[in-house]
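Participant: Have a look; sequence and predicted model below, questions after that.
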Amino acid sequence: MKIEGSVALVTGANRGIGEIFVRELLRRGAKKVYAGARDIASLGAVVTNDRRIVPLEVDVTNPDQVDGAVATAQDLTLLINNAGMAGWQGVLSAPDVKIARDEMEVNYFGVLLMSRAFAPILAANGGGAIVNILSMLSLVTLPAAGTYSASKAAALALTRSLRAELKHRGTAVIATLPVQVETAMGQPLPEPRLKPEEVVLDTLDGVERGTAEVFPGALTRNVAEAFEASPKAVQAQLSEMLPAMGGSVANSGFL
């Protein structure tokens, strides 16, 4: 699909990758961009004098707010499920399972709720596209971020199922799988890190080309090539990166 003339909704638009998505969508000629955030006040500088930006309060884990977003964005043609969270903890070293549940709620169930809610809207408006911002940890497991890895793996399985189910409706479903990114959420991870702009530019290029799974930036592509050559070797390397007791992140390179 073409970005020019589209109507997009970006969740988690208040900072990082989400904020860059809003800017780049407008630069590419989007007709309207719904900037979604749990707290509209947090959008701050994202909401400019550009009338094409529509602030939208939406917590992707709250079914009532998701329904409210659907009621508002009836003209949607492009859904970007960008909202995410990471606790950076191991499976056993974490003090409890609260963070694991939160990660699954946002990273998996949030994507599921938003996609189910907007699929009929997209179909009615000609098909459009759903973009899910995932991670290379959808494909490999980093024990230092074990519960996050699990939530992103679940989200990739969901994305592939959505792609199959929505094909007959003309809705493209794209997964973006970056390594570590220079955002507030990515700060615990080591350098080098991708720039958010790399993720956004390559993702939107992928949308326009109809690419099913995007590996944005040279850093991600290098890892993806290594994974394609030997998935077991990459997983074996990551399996050595264990969490410290108490759930802190060990040295890793895969967000």
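Facilitator: All right, it came through fine.

Participant: going forward, measure contacts and count neighbours with C-alpha atoms only.
Facilitator: Fine.

Participant: What about residue 155, how many residues nearby?
Facilitator: Per other CA atoms under 10 Å, the neighbour tally for residue 155 reads 26.

Participant: That one and residue 72, how far apart?
Facilitator: 25 Å (CA to CA, to the nearest Å).

Participant: what do you get for residue 162?
Facilitator: Distance, residue 162 to residue 72, by CA to CA: 23 Å.

Participant: Compare these two (neighbour count), which wins?
Facilitator: Shown here are residue 162 and residue 72; by other CA under 10 Å, residue 162 has more neighbours (20 against 13).

Participant: Do I have it right that that one meets residue 172?
Facilitator: No. Contact criterion CA atoms under 8 Å: residue 162 and residue 172 do not qualify, at 9.1 Å.

Participant: put this beside the first:
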Amino acid sequence: MNLEGAVVLVTGANRGIGAAFVDQLKQRGARKIYAGARDIETLDAQGVHPLELDVTDADHIDAAARAAGDVQVLINNAGISTGTALVTGAEANIRRELDTNFYGPLLMTRAFAPVLAGNGGGALLNVISALSWFTAPGAGAYAASKAAAWMLTDSTRLELAAQGTHVVGVHMGMVDTDMVRDIQGPKVAPADLASAGLDAIESGAQEVLGDDWARFVKSGLTLAPGARYEQILAALAA
């Protein structure tokens, strides 16, 4: 799909990866960009169509689908991390992460699948994480929500194939955003990750491994759990 002249909706477009997607789409000549954010006053980008959009609010999603009936590409980027463990962490935080990181893109997909079909099929991109394939202390809720988002992406790809919708999943380690500003380690630039995701839409690729960490983690998925986590924890400690 050629993004030049396309109509695109980006969730969580006010900062970080979402803002980078908006910038990259402008550079590629997108005709119209709907920028979704819970507070549209936080949107700095010029020349976009702001949408008040909390992906955990069904009324917001329904209103967005009505207002943006010309969308050809949906980018499910909005996400949160609360640093909550599954066994001992607050249940409310676990539910917040699942509501935002799994149910948010699920409900957006359900609302916009008919829109994409009506506009020729188009494309759908989910920003996931390498943490869909492993977890670490304090990341249980986030990892569970991203693992669910990974399977959502696979299921969506199969279910929407008949209507011609191309589905992309983007996995990465740490991205240089506010979410991980206090964590040390290699970080990919938001612009580089957004560019790789848009490249996949244009090339027809189904999955993006956005950095070395994502490639490393996925390469170990065939290992037994003990061996896989021994490898991952050793890499984290290095």
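Facilitator: Noted; the coordinates are in hand. The structure presented is a predicted model; accordingly, all values stated were derived computationally and were not measured.

Participant: Now for the corresponding residue of structure 2 for residue 180 of structure 1: which residues touch it?
Facilitator: Alignment note (TM-score structural alignment): residue 180 of structure 1 maps to residue 174 of structure 2. When contacts are counted by CA atoms under 8 Å, 6 or more residues apart in numbering, residue 174 of structure 2 touches 180, 185, 186, 187, 188.

Participant: CSV please, covering those residues and showing distance to residue 237 of structure 2.
Facilitator: Compiled in CSV, the contacts of residue 174 of structure 2 are given as follows (distance: CA to CA, whole Å):
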residue, distance to residue 237 of structure 2
180, 17
185, 11
186, 13
187, 16
188, 19
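
Participant: Sort out which of those are buried, if you could.
Facilitator: Burial by neighbour count, 16 or more other CA atoms under 10 Å: within the contacts of residue 174 of structure 2 this picks out 187, 188.

Participant: and which of the contacts of residue 174 of structure 2 is nearest residue 20 of structure 2?
Facilitator: Checking the contacts of residue 174 of structure 2 against residue 20 of structure 2 by CA to CA gives residue 188 as the nearest, at 12.1 Å.

Participant: who are the neighbours in contact with the aligned partner of the closest one in structure 1?
Facilitator: Matched across to structure 1, residue 188 of structure 2 falls on residue 194, judged by TM-score structural alignment. Contacts for residue 194 of structure 1 (CA under 8 Å, 6+ apart) come out as 178, 179, 180, 181, 182, 217, 219.

Participant: same thing but at 6 Å, please
Facilitator: Residue 194 of structure 1 sits next to 181, 182 when contact means CA atoms under 6 Å, 6 or more residues apart in numbering.

Participant: next one: residue 23 of structure 2
Facilitator: Counting by CA under 6 Å, 6+ apart, residue 23 of structure 2 has no contacts.

Participant: and it, how far is that from residue 195 of structure 2?
Facilitator: Per CA to CA, residue 23 of structure 2 is found 10 Å from residue 195 of structure 2.

Participant: Next: residue 83 of structure 2.
Facilitator: Residue 83 of structure 2 is 28 Å from residue 195 of structure 2, where distance means CA to CA.

Participant: and if you look at residue 68 of structure 2?
Facilitator: From residue 68 of structure 2 to residue 195 of structure 2 the distance is 23 Å (CA to CA).

Participant: And stretch 208-228 of structure 1, what's buried?
Facilitator: For stretch 208-228 of structure 1, burial by neighbour count (16+ other CA under 10 Å) applies to 210-217, 219-221, 223-224, 227.

Participant: distance from the helix of greatest length in structure 2 to structure 1 after superposition?
Facilitator: Of all the elements of type helix in structure 2, the one with the most residues (DSSP state H) is helix 140-159. Superposed on structure 1, helix 140-159 of structure 2 shows a mean distance of 0.6 Å to its aligned residues (mean CA distance after the TM-score superposition for structure 1).

Participant: Just give me how far the helix or strand just after that helix sits from the chain centre.
Facilitator: As assigned by DSSP states H and E, the chain's next helix or strand after helix 140-159 of structure 2 is strand 166-171. From the chain centre to the centre of strand 166-171 of structure 2 is a distance of 8 Å (CA atoms, centre = their mean, to the nearest Å).

Participant: And for stretch 101-116 of structure 2?
Facilitator: Computed by CA atoms, centre = their mean, the separation of stretch 101-116 of structure 2 from the middle of its chain amounts to 12 Å.

Participant: okay, that stretch sits on what stretch of structure 1?
Facilitator: Mapping stretch 101-116 of structure 2 onto structure 1 (TM-score structural alignment) gives residues 107-122.

Participant: all helices for structure 2, in order.
Facilitator: Remark: helices assigned in structure 2 by DSSP H are 16-27, 58-67, 91-98, 104-118, 140-159, 190-203, 212-219, 225-237.

Participant: Specify the stretch among the ones you listed that is closest to residue 128 of structure 2.
Facilitator: Taking CA to CA as the criterion, helix 140-159 is the member of those that comes nearest to residue 128 of structure 2, at 5.8 Å.

Participant: Provide the aligned range in structure 1 for that closest one.
Facilitator: Taking TM-score structural alignment as the measure, structure 1 aligns residues 146-165 with helix 140-159 of structure 2.

Participant: can you pull the contacts of residue 36 of structure 1?
Facilitator: By CA under 6 Å, 6+ apart, the neighbours of residue 36 of structure 1 are 10, 11, 12, 13, 56, 57, 58.

Participant: Repeat that for residue 13 of structure 1.
Facilitator: 19, 35, 36, 37.

Participant: hmm, try it at 7 Å
Facilitator: Residues near residue 13 of structure 1 by CA atoms under 7 Å, 6 or more residues apart in numbering: 19, 35, 36, 37, 43.

Participant: among the residues you listed, which are in strands?
Facilitator: Within the contacts of residue 13 of structure 1, residues falling in strands by DSSP state E are 35, 36, 37.
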